[in-house]
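> A structural model of the following input is requested.
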Amino acid sequence: MEYTYLGRTGLRVSRLCLGTMNFGVDTDEKESFRIMDEALDAGITFFDTANIYGWGENSGTTETIIGKWFAQGGQRRERVVLATKVYEPICNPVDGPNDVKGLSLYKIRRHLEGSLRRLQTDHVELYKMHHIDRRTPWEELWEAFENIVRTGKADYIGSSNFAGWQLVKAQAAAKERKFMGITVEQHKYGLLNRIPELEVLPAARDLGIGVVAWSPLEGGLLGGRALKGNGSGRTERQQALIEKHRSQLERFSALCEKLGEKEANVALAWVLANPVLTAPIIGPRTIEQLRDSLRAVEISLDASVMAELDEIFPGPGGEAPEAYSW
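Predicted structure coming up:
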């Protein structure tokens, strides 16, 4: 496994981040435990979760599974850089009218308490805003997060799904308060979604914010199986996406075959090749999927391969405004 710094911080994390969204949903507790054990043994120290995972009335299930895994001992908790998130409602009737999307100080405090209880820990290394809250002012947000950091309940604060200009506003407000602010942005990014190259990635680079890519395989579309089978079991939306990108996927599959590598690993290696990226998030449902993903950090894509990938999956043309102005 390779390691890098989390943005401008002094914290080192693995270059693959274990996403746990499937735990308790598509992956049962026993298999989830196996995946986390093997990931840790393979050197993956960066784990990502969210209080919403489990979904709906089952929100919090994933955090509960991780907490039970920590409780087994063996220095599991001490060896993991753990991230969880807050923003979505988690179907808790006690929250009453505040059981809505958002980032009020009240909600941040209450939801972190719930996350720590389920995770069976007294702190997380990284606490992320799962989405931008366009209503709550930064004075309130930073008041909440400063207290969390100073009381030791979280080491760093992160964001997810922020636009470039929102990162800038957040950091400007944090600087006024002499607070470190955002250390990492979790953003959807991959070969089939290169829009962040316009403004989010340049903003993060300039501000010293690390970027973690979620859905780098575009929901499995780049995983190599999209072109296989007769489509049974797929939703209409999934089948429509396959048809929309069929030509690209066929060219991509042929390139990967020429390289002797699996499609998913080439897609992950492409993300890893970007110096702004801290790590892609992998979300294995099975132990076999985890084992397959480990190969990605060993793949080095040369200039000719990167150029061919640019042809197959063209980006927005560079950074704004040059990408669309001239």
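> drop to CA atoms for contacts and neighbour counts, all remaining ones
OK.
> To what extent is residue 298 buried, counted in neighbours?
11 (other C-alpha atoms under 10 Å).
> Would you mind measuring from it to residue 155?
Relative to residue 155, residue 298 is positioned 30 Å away (C-alpha to C-alpha, to the nearest Å).
> Outside of the helix or strand residue 78 falls within itself, list whatever touches it.
Counting by DSSP states H and E, the element that carries residue 78 is helix 76-79. Helix 76-79 is touched from outside by 40, 45, 69, 70, 121, with contacts defined as C-alpha atoms under 8 Å, 6 or more residues apart in numbering.
> where's the first one, which helix or strand?
For residue 40, the element it lies in under DSSP H and E is helix 29-41.
> Pull the residues that contact that helix.
Counting by C-alpha under 8 Å, 6+ apart, 18, 23-24, 45, 65-66, 69, 79-80, 284, 286-287, 290 sit against helix 29-41.
> Another sequence for comparison is provided below:
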Amino acid sequence: MQYTHMGRAGLKVSRLALGTMNFGMSTDVADSFSIMDAAVDSGINYFDTADVYGGSQKPGLEKGYGISEQIIGDWLAKSGKRNRIVLATKVYEPMDTGPNDRRLSAYHIRRACDDSLRRLKTDHIDVYQMHHIDRQTPWEEIWQAMELLVQQGKVSYIGSSNFAGWDIATAQSSAMARHFMGLISEQSIYNLTARTIELEVIPACRHFGLGLVPWSPLGGGLLGGALQKAADGRRPGFKEKVDKHRAALEAYEGLCESLGERPADVATAWLLHNPIVTAPIVGPRTVAQLRESLRALDITLTPETLGKLDVIWPGPGGEAPGAYAW
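Presented below is the predicted three-dimensional model:
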């Protein structure tokens, strides 16, 4: 396994992160335990979850919330491997039906952190991530709440997720004014089919020293051998999505075949070639899928191949403002 620093922080994490959103939904407890055991055995030390994972995200069905954290907590208690992993979770999404049971008020942050710690059966969270930007709560309030968690030893580092470039800049400017480290990571959707963050989020991460943790590295399955999956008809509505991108997918899967690599591995390797990317999140439903994902670490994409991928899946044209102005 390869390891790298999380942005400018001294923290070192594996180049692949274990995503646990499937735990409690499409993956049962026994298989979840097996996946976490296999992840640690393979050298993966970065585990990503969220308080909202493992249940329905529809209002009125909040009883499913927290299941992923509970499964991880039970595994930690059974395995005794807490000190072998970097544990990341998130706060923002609604955890109950009350008006203060969501977003990033100091009120909710405090309660949500304590609830996550209880479910995870640990006394600290290594990276506590804001799951979304909350433009209705001032940064003075957010940072004061986060600083208190750090002072109490409940949280070691703070991260963001789904932030715009200017949100990262605003957050860091406010943190620096308080002599606080602020963010060390940003978790964004990023893959060959979704490259919008190249405009401003990636430059912001580079400037402020944030590690980038891409979610959905396979574009919702499009980059994981979608043509065969669509032909099998295993996922309702997936064929329509594939048909929309069929020309690009045929070119992409043809290129992967010429390389002798699986499309999913090429997609992950493409992310790993970007120096700002810390660890793409892989979300296996089985141990076999986890082990297959490790292949991406050994793939080196030549400049010629990278150029072909840019033709098949063009980005926004570079970084702002050069991508659209002189």
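> TM-score for these two?
The TM-score (TM-score structural alignment, normalised by the length of the first structure) is 0.96; 320 aligned residues with a C-alpha RMSD of 1.1 Å.
> who touches the residue positioned nearest the centre of the first structure in this structure?
By C-alpha atoms, centre = their mean, the first structure has its centre lying nearest to residue 214, at 3.9 Å. Residue 214 of the first structure is in contact with 186, 187, 188, 189, 280, 281, 282, counting by C-alpha under 8 Å, 6+ apart.
> Residue 108 of the second structure now?
By C-alpha under 8 Å, 6+ apart, residue 108 of the second structure lies in contact with 100, 101, 102.
> how far away is the second one from residue 51 of the second structure?
By that I understand residue 101 of the second structure. 12 Å.
> Which one of these two is surrounded by more residues?
residue 51 (28 against 18).
> who's in contact with that one?
Here residue 51 of the second structure is in contact with 65, 66, 68, 69, 89, 90, 91, 93, 95, 112, 116 (C-alpha under 8 Å, 6+ apart).
> just the helices in the second structure please.
For the second structure, the helices defined by DSSP state H cover 29-42, 67-79, 106-120, 139-151, 165-177, 201-208, 226-232, 238-244, 246-259, 263-272, 287-293, 303-312.
> average distance between the third one and the first structure?
Here helix 106-120 of the second structure, set against the first structure after superposition, deviates by a mean of 0.5 Å using mean C-alpha distance after the TM-score superposition for the first structure.
> Over to the first one?
Comparison of helix 29-42 of the second structure with the first structure after fitting gives an average deviation of 0.4 Å (mean C-alpha distance after the TM-score superposition for the first structure).
> what span of the first structure lines up against that helix?
The alignment of helix 29-42 of the second structure onto the first structure (TM-score structural alignment) spans residues 29-42.
> What's the separation between the nearest residue to residue 125 of the second structure once chain neighbours are set aside and residue 116 of the second structure?
Taking C-alpha to C-alpha, 6 or more residues apart in numbering, and ignoring the residues beside it in sequence, residue 125 of the second structure has residue 155 as its nearest neighbour in space, at 4.8 Å. The gap separating residue 155 of the second structure from residue 116 of the second structure is 11 Å, by C-alpha to C-alpha.
> who's more crowded, those two?
Neighbours were counted for residue 155 of the second structure and for residue 116 using other C-alpha under 10 Å; residue 116 has more, 24 against 21.
> what sits against that one?
Counting by C-alpha under 8 Å, 6+ apart, residue 116 of the second structure makes contact with 51, 66, 69, 89.
> where do the contact lists of residue 101 and residue 51 of the second structure overlap?
residue 95.
> how close does residue 148 of the first structure get to residue 255 of the first structure?
Taking C-alpha to C-alpha, one finds residue 148 of the first structure at 48 Å from residue 255 of the first structure.
> To which residue of the first structure is residue 83 of the second structure aligned?
Residue 83 of the second structure maps onto residue 78 in the first structure when the alignment is built from TM-score structural alignment.
> Report how many residues lie close to that match.
11.
> and it, how far is that from residue 62 of the first structure?
Applying C-alpha to C-alpha to residue 78 of the first structure and residue 62 of the first structure gives a distance of 19 Å.
> what do you get for residue 84 of the first structure?
Taking C-alpha to C-alpha, one finds residue 84 of the first structure at 11 Å from residue 62 of the first structure.
> And residue 281 of the first structure, by the same measure?
Residue 281 of the first structure sits 16 Å away from residue 62 of the first structure, taking C-alpha to C-alpha as the criterion.
> Please say which of these two ends up with more neighbours.
Taking other C-alpha under 10 Å, residue 281 of the first structure and residue 62 do not tie; residue 62 has more neighbours (28 against 24).
> got a list of what residue 99 of the second structure touches?
Counting by C-alpha under 8 Å, 6+ apart, residue 99 of the second structure has no contacts.
> Spatially nearest residue to residue 49 of the second structure (excluding sequence neighbours)?
residue 89 (4.7 Å).
> Residue 311 is in contact with residue 317 of the second structure, correct?
No: taking contacts as C-alpha atoms under 8 Å, residue 317 of the second structure lies outside contact range of residue 311: 11.3 Å.
> quick one: which of the contacts of residue 51 of the second structure is nearest residue 250 of the second structure?
Closest approach between those and residue 250 of the second structure, by C-alpha to C-alpha: residue 68, at 35.9 Å.
> still on that earlier bit, now the contacts of residue 108 of the second structure as TSV including distance to residue 204 of the second structure?
Below are the contacts of residue 108 of the second structure laid out as TSV (distance: C-alpha to C-alpha, whole Å):
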residue	distance to residue 204 of the second structure
100	31
101	30
102	27
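> how near is whatever residue of the second structure lines up with residue 117 of the first structure to residue 256 of the second structure?
Under the alignment (TM-score structural alignment), residue 117 of the first structure maps onto residue 118 of the second structure. Using C-alpha to C-alpha, residue 118 of the second structure is found at 45 Å from residue 256 of the second structure.
> of those two, who's got more company?
Ranked by neighbour count (other C-alpha under 10 Å), residue 118 of the second structure and residue 256 place residue 256 first, with 20 against 15.
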